[in-house]
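Trainee: what's the 3D shape of this:
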Amino acid sequence: MQSLADLTSSSRLTTGDIPPPLVGATTTVVGHHVYVFGGRLVTTRRMTSDIYVLDLRTSIWTRIIESSAPPHAPKPRYFHSTNLWQEYLVIFGGMSTSRNTVDGLCVLNDVVLFHLRTHTWRIIEPGPDSGPHAPKPRYAHLSAVSGGNLIVVGGQDLTNNYVEQINAFDLQTLTWTSSRPCEKHCGAYRSVAMCAQFVSNEQLYPDDAGTEHEKLGSLDSLASPTISIASSSNIRPPNSRGRSFSIGTSGQSEPGSAGIVTHTTPTDTFFTQVSPRPIPPRLSNPIYIYSNYNFADVQRELQVLPPILGKEYPVEDISHKMGGSALPPGLRFPNGAVIGNWAVLGGTYLTNSSQTYSLWALDLNTYQWQRLDTGSVFASGSWNRGVLCYDLNAFVVFGNRERSLVEDYNHRQTNFDHITLIDLESFGIYQPPQLEHSPLAQSVGLSMLNDTGLADMEVLTLDGKRIPCCQRVLATRWPRFNEIFAEASTNNQLRLAASAQQALQQGGGRKGSGASLNSLPPMPLSPSFLASTNPRVLYLPHPYTVAHAFLQYLYTESLTAHPSQLIPQTLSALLVFSRVYGPENLGSLAADQLHRQLGMGTAAMTYEAAALTGRRGLQIRSLKVMILAKKSLMEQKRQGSESASSGGGGSRRGSEAVSVSAQTGGAEIAKGHSGVKADSTTTSRKQSLAPVAPMSMGMTPLGHVAREDSPRRGTEEGSLIDATRRMNI
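Mentor: Purely as a prediction, here's the structure:
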C-alpha cells in the first residue's frame, strides 16, 4: 500500500568516489552539485581538507582535492562552516589539530576562499592589523552570506563555552567590518542560520522605483514597427530563469589583495552557475536564526538579522510570532534554507518511540509551521544531513539505508552512500519566477500590443478572431517563432513550385495557352501558413482569450500584467502550450499562478494540465486537493443523511455546497472550505503520475488548421479523466 506522501520523495544509491563516513563535514550546494569539504574520519579520527563533489543529476561522486595533494592547503578541520559566494566556497573556523596544546586540538578563526573554476585556495589569517572586529576562534558555529558579507554567529571555543559574538566579514575588501554581542546561545547542535540566495521581485521593483531606462528594460528596443527577424543569439537560453547580474569580480580574478594562493588546478569541470538570479551587491536578504533546545520540553527561538548596511544593526527576536497546528519537535543538528517565502528545516528527531529525520517548513509571511509529510522514506536507515538544491527545487538528504540512526548519531557520523530528494513543489514550496521587467515596463508593453500602428502581422485564433501584433516582438521573445517562420516559408515555396509545375503541365498540351508562372492566379492568403512573400498571419489553435494572453506575455514577459491572463482555464492552456512550443519561462509563470489559485474548484483542471506537462509537484499537490474534496463531499453527504433521518431540513446542504463536474472529473466546492490543509491520505490504489504526451490535449501544430471533426481530447487525456472518475471524486 503506497500513500500519496510517498510520491513526494525518491531515493538513490550514489556511486563513484563516495566520501567515507565523516564527522563535522560541510555540504554546500552549487547549482546541481553538492560540495563536501573537510570533516574527521570516523575510522581513524584523522581530520581532512578533502573536497568531494556530487552531481545530483547522475548521483556520481568525484574527489577533486585530496588533503595530501597540495603543499599549502588549508588546515584540516571539522565543525567549520562553508557558504557559497559568487564563484567561491567561503570557509570559516572550525576545530583543527595543533602541536602546541595538551590535547593536540585548536580552534580556528581564519577565512578560506576556494575558487570553483580554478580550484585555487586563498587563506586570510587574522593578524594584528585585523582591527577590533576580528572574530574569536570557534567551532560548531553558524554562518550565512548576505549582501557580500559573511556573517558568523555564535559557536563554541576550545573549552566548549559558547561564543557570544556576531561578526561581519566584507568579502569584497576581505576585512572584518563589524561585530556585536550575541544574546542567545547559538551552535550547530541546536541552531541553524538561513538566508535566501536570490533576490525577490519586491526587492527589484520596490514601489516601481528606479530610472526610466531601468524600468523599460529591453522593451524600448522592440518599439520599431520594422519587420525583422532577431538573431537566436539574442534570445536567453531556455534553462535560464532570470536576468543575470554582474557581481564583483568575474572570471578567474580573486577578490581583494590580501591572502596566499596555495593551490591551483586549471579546470572548471564541476562549476555551475547558480540560478535564477543572484543578489546584486546593493541588495541583501535578512538572516533567520532558528534554535531549539531542552528537548524534553522543547524551547524554540527565532531571531532575524536585518541586511548588514553598517556597523550598527539590530537583532530582532520574533519567537512569539511562531505558531501552527503543530510545531517542530526537538531537532538535533538542524539544517535549513530559505526558498521563496518559506524556510525549510530538517534535522534528526530521536525519542524512545521514534528515530527519524524530520522535515518542516515555516511560512515567512505568517510564521506558521507546517510538517512536510514525506511518507515512509525515513522510517528506516540513518539519514543525517540535508541541503536545499534550488535548481531541482528539492531538499536533498544524505544517509545510508542500512545503518542505524541512533548509532551514527552517537558518533556524530554523516553518511553519503544514499540520497533522498524531497520534491518541495508538491507542498507548494518553490522559488517564484522572477519578473523580467518592472510594472511600468509591463504597462508599456501592453500599450505596444494595443497600438495597431506598431503591428505588421496578425494572429488568427481558433474562434476566427485576429489580433494585430509586431513580428519583431514575436521573433525576439519567442524562439520557436523563427523555426515556424522558416518552416512555413519552405513549405510555401514548395507549394508554389508544385502549383506552377502542375499549371505548366496542364497548359502544355494546348497550343497558345500561354500558361506560365507569371500567369498563375495569386495564392490565397491561407491562415494555415506564414507565406514567405507575405508573412502576415500566424494561426494559433487556441481561443482568443488564450492567444491574447500569450501575446500579452510576449510583450511583458509576465502573467500578471492584465487580469485576463489569470483565468485558470487560460493558465492551464498556456502551461500545455509552453511545454510544446515554449518559452520555458511561460510554463514556470503559468505553474506559479496555478499553484496560487489551486483550490477545490481548480484542482481537477490543474491536475490534468500538470500531468500533460510532466509537472509532478503540481500534479501531486492538485491530487491532494482532489482527495480532500472527495472527503469533504462524503462528510457533507453523511451530515445530510443524519439531518434527514432526524427530520431536519438540512439534507440539501450537501448538494448546495458541492457540485461535481463530470467534464473535468473533479469536485468543485461552491461554498466554504477555503484554506483547508490538504493531507496525505492513503489511496485505495496506486496513482500513476507518469507524464502524458503533451500533444494529447488537442494541440494542433502551429501553422496547420485544426479539423472541425477532430476530437478535442486525446486518448491519454481521456484516460486521465477516467482515472479521476473511477476515484469517484
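Trainee: switch to C-alpha atoms for all contacts and neighbour counts from now on
Mentor: OK.
Trainee: what about the helices in the protein?
Mentor: 201-204, 212-216, 405-410, 439-450, 471-477, 479-508, 544-556, 568-581, 584-596, 603-613, 616-645, 653-657, 715-726 (DSSP state H).
Trainee: Distance from the shortest one to the middle of the chain?
Mentor: The reference is to helix 201-204. Centre-to-centre, helix 201-204 and its host chain are 17 Å apart (CA atoms, centre = their mean, to the nearest Å).
Trainee: who's in contact with it?
Mentor: Residues from elsewhere that reach helix 201-204 (CA atoms under 8 Å, 6 or more residues apart in numbering): 283, 434-435.
Trainee: Same list, those residues, but as TSV with distance to Gln203 and neighbour count please.
Mentor: Shown next, in TSV, are the contacts of helix 201-204 (distance: CA to CA, whole Å; neighbours: other CA atoms under 10 Å):
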residue	distance to Gln203	neighbour count
Leu283	7	18
Gln434	11	22
Leu435	11	22
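Trainee: wait, which of the residues you listed is closest to Asn365?
Mentor: Gln434 (18.3 Å; CA to CA).
Trainee: What distance do you get for that closest one to Leu113?
Mentor: 30 Å (CA to CA, to the nearest Å).
Trainee: Now show me the structure for the sequence below, then we'll compare the two:
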Amino acid sequence: MASLYPSTHHHLPPAFATPGIAPPNFYEQQSETSPKTDGAQEVDMEGNDGIGGVGIEGRGRGHGGVGLGEVIRSKGVRLACLVNASVTVCGEDSIYAFGGFDQYTDEVFNHVLKLDLKTYTWTLVDNYGDIPSVRMGHTTTYWRDGKLIIFGGENELRVYLNDIYIFDIATATWSQPVISGYPPCGRSRHAVVLHNDKLFVMGGVHHNPIAQPADYDADEEPEYNPQEVLDDICYLDLKTMTWSRSWKWVSRFDHQAWVREGKLWIFGGMGKEMDRTGELISLDLSHPVFARTEIKPTGYATRPGRSMTESTGPVRVLRSNRSYGPNSPRAMNTSRRQTPPPKPNLVPASTSSVRFLWGRDIPSEAHGTHFHHICGNTLLDFSTFATNLRSSHNDMGLSALDLREMTWRKLSDGSDILGGTSWRWHYLAVSPNGTIAYLLGCPVYNEDLGEGEEYLSDVLPIDLREFGISPTPPAGETPVPGMLGFDLASVFDSEHSGADFVIRALKDEAAEGDEYDTEGAWSRAHNTPDGEREDDDLPPEDVLGPPILCHKLILLARWGHFKRLYNSRMREYHRGRLYLPEPYTVVRAFCYYLYTDSIATGPYCPDISTVAGLLVLANLYAIDRLRTLCLSRLYNELDVESAAVVWERAGVAGEEMLRKKAAVFALTYWGRIVRTQGFRRLSRRSLIELCDEVDEEGRITAGEAEWESPRQMAGRGEDEDEEMM
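Mentor: I've put the predicted structure just below:
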C-alpha cells in the first residue's frame, strides 16, 4: 500500500493551515532592522503607505487599504512553516492558528496563535482550561458566539484522535464537552462543515492494523503504511453533543466541504489510489436521515479541566512525550464505548457527481498546489506554485466554476494575483460568508534566510468582489410577476405613470468612436446668436437620446448620488432634469436597474457591452451591488463580440484585472475581434492602446489552418502537377 505521507511536506492539504509556536528554534521575534524580501509590502502601524515595493501589480482597492494582489510582510513572531495545522478566520479582524508539526524536526505542537488582520501581526495567545494534546491533521471550525471547535487529528505517536474541544475566543479558555452517541473512529486529514448546528465529518485517514499482512516484515517493506482512506460520513449535533451513526459515502482525504442550497459539496483531495481528483460530489441534506429525531435539552456539559494555568506558563506541555492522562486519545478511544457502533450502511440520501474531462479553463489538479472555496454560486480554485509538483505559469491562477451551469472559467493568471513562481503559498483561510481570501506563505527565496528556509511570513489578501463574487450573490435576474421589481418595471419610463423627473443621455452613436465631437457641438450651441438657452446644461438635441421618465421617490431611495444632489437643491432639483454624458442605452439600463434590481439580458439591457457601460456608472457612483452584478456577468460572459468594448470600459472604470483579462482574450482571438462592430467603434486612442497590449516581441501567426506564402503555394502546385503526370 502506498504511503499517505509524501517524501516532502511542501504539498500541504488546503483544508488545514498554519502555525503553532515552540521553543526558540521554532520562532523568533522579527527584527525591525532585518532585511525584507523584495516584493513584500510591510504594514505601517500609523496607517501610512509603508515601505518596500508591491510584489504583484494591483489596484489598491482591496480590504483594509490593501490592494488586490499585494503581498504583505507580517510582523510579530516569525513562524516556521508547519504542516497540517489549522487556520480559521474569526470575524473580520483575526485569523487563529492551532497545532501542526514542524516540517524539519517533526515536532508536534498545540499552541494557539492569532494574526491581527488590521496590523498583520502574529502573537502567541495565552490560553487556559482543558488544553488539547498536541496534534496535526485536525480541523478547526468557527461556531456561533465566538467559539472554535477542534476535532480529530493525530498526535506525535501517530495515534488518531476523535475528541472534541471547544475554544472560547473571548476568554481564551478550552473546554471538552461530554459527548454521547457513537463517536466516529479517530482520523486525520478529513473534512468538516458546519450546517444548522451540526458538524458533519467525512473522510480522512486512520490506522488500520487489520490491513497489515500476516507476513509483514518492517525490514523488507520499510515504506509499508497500514493507513486506510475512510469513506464514511457522520455528524455531531452541537445542540445536544450527540454523535449520529456513520454511513458509507465517498473515500477521500485532504479534500474540502461546503454546504450550499441544502446540499453538502466536496471537492479536491485524493482517493484510495492516491490520485488527485477533480470530481465534484454533492449530497442531499434534506433527507429525513439527517433530521433531529431525539428530544433532548439543548446545551452541553463539559469535563473538568486538568489545569487552569496559562498555556504559556512554566507547566505548559510543549511535547506530548508524557504518560496518557484522562484526556489522552488512547484512553478515550478504548474506554468509552459500552456497545459496538452499528456497521455503516450506504448513506440513503441521493448523491450526484460531476467529473470534468478536459477543457482550456479546467484547472489540472495534478499541477501545482490547489486551494478550494465555495462562495455563493461559485467554486474557486486557487492554483499556486509548488516546487515538488509539476507547475508552470499556465497552470497557476484563479479559476471559477459556475455551480449553476457547471462551466469553468479562468478569472486571472497566477502572475497577476498569486505572485507566480516568486511565492510559495501553504494555506488558504476564508470565512464561510466572507469576501476576503487570505493566502499564507513565504517567498521562494528569502534574502535574509536563504533558499530552502520557509517561514509563514507573508500574507496575500484577495478581495473576491473584484471578480464579481459574493457569498450571497445578488440575483440580478428579470423580475417575474408577483415581485416588487416587476410592478415597478411597469411604471418605468412611462408617460402615464406620474413620472416627475427626466434623465437625458447621449445617443448611442454620439458616444462611439470619433464620429461625433460632442464637445465642439456643445460649444457652438453656447455661442449662438440666440444667447443663453433655458437648457444650456444640455448638448444639442440632435446628439441626445429620448427623455427617460423617472420618479423622484425611487431615485431618492435607490441612488445615493441623486439623493445628495436633490438635498443640496442644485439646478437639477429646480429643473426636474438630469443629464448624464453616457450612451442612452447604458443610462436607460441603469435607471431600469434602479427600479428592478436587474441587469438581465432583455429589452433594457440588450448585450454584454451594455453591462460594461453599467460597470462604469457603478464605479462612478459607488454602487457596490451593481458593480458586483456587472463583474459577475462580465467575467462569465466575455465573448468575441464584446471583448473590445469590455476592455475599453474596464479601463474607464479602473477595473485593471478585468481589463487585462479582456486584453488577453482579445489578443488570443485577434482575427475574430478585429472583425466585430465593437472593435470598429473604438476611438482612435483606444485602438492604439489596445495594440499596445501586445508584447514587444509579439507577432501575428497563423491560426488553426497553417498559412502558406504565395511561393509555397506555387511550389506545392508544381509538385501536384508532377504527380499527376
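Trainee: out of the helices of the first structure, nearest to Thr351 of the first structure?
Mentor: Distance to Thr351 of the first structure, taken as CA to CA, is lowest for helix 405-410 among these, at 9.9 Å.
Trainee: could I get the contacts of helix 201-204 of the first structure as TSV with distance to Glu125 of the first structure?
Mentor: What follows is the contacts of helix 201-204 of the first structure, written out as TSV (distance: CA to CA, whole Å):
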residue	distance to Glu125 of the first structure
Leu283	28
Gln434	39
Leu435	41
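Trainee: From these, pick the one nearest Glu635 of the first structure.
Mentor: Scanning the contacts of helix 201-204 of the first structure for proximity to Glu635 of the first structure, where the rule is CA to CA, the winner is Gln434, at 40.6 Å.
Trainee: Map the closest one onto the second structure.
Mentor: In the second structure, the residue paired with Gln434 of the first structure according to TM-score structural alignment is Pro474.
Trainee: which residue sits closest to that match, ignoring its sequence neighbours?
Mentor: Leu629 (6.8 Å; CA to CA, 6 or more residues apart in numbering).
Trainee: so what corresponds to that neighbour in the first structure?
Mentor: Leu629 of the second structure maps onto Leu589 of the first structure when the alignment is built from TM-score structural alignment.
Trainee: okay, now that match: neighbour count?
Mentor: 23 (other CA atoms under 10 Å).
Trainee: Now do the contacts for it.
Mentor: Applying CA under 8 Å, 6+ apart, we find Leu589 of the first structure in contact with 433, 558-559.
Trainee: What distance do you get for the residue mapped onto Arg621 of the first structure from the second structure to Asp413 of the second structure?
Mentor: Residue pairing (TM-score structural alignment): Arg621 of the first structure is matched to Lys661 of the second structure. According to CA to CA, Lys661 of the second structure stands 9 Å off from Asp413 of the second structure.
Trainee: likewise Ala386 of the second structure?
Mentor: Ala386 of the second structure is 15 Å from Asp413 of the second structure, by CA to CA.
Trainee: Equivalent analysis for Trp258 of the second structure, please.
Mentor: On the measure of CA to CA, Trp258 of the second structure and Asp413 of the second structure end up 25 Å apart.
Trainee: for Ser175 of the second structure, same thing?
Mentor: Distance, Ser175 of the second structure to Asp413 of the second structure, by CA to CA: 44 Å.
Trainee: Leu594 of the second structure too?
Mentor: From Leu594 of the second structure over to Asp413 of the second structure (counting by CA to CA), the distance is 34 Å.
Trainee: Neighbours of Gly637 of the first structure, how many?
Mentor: Not quite, residue 637 of the first structure is Lys, not Gly. 18.
Trainee: That one: what's it in contact with?
Mentor: Lys637 of the first structure makes contacts with Gly654, as judged by CA under 8 Å, 6+ apart.
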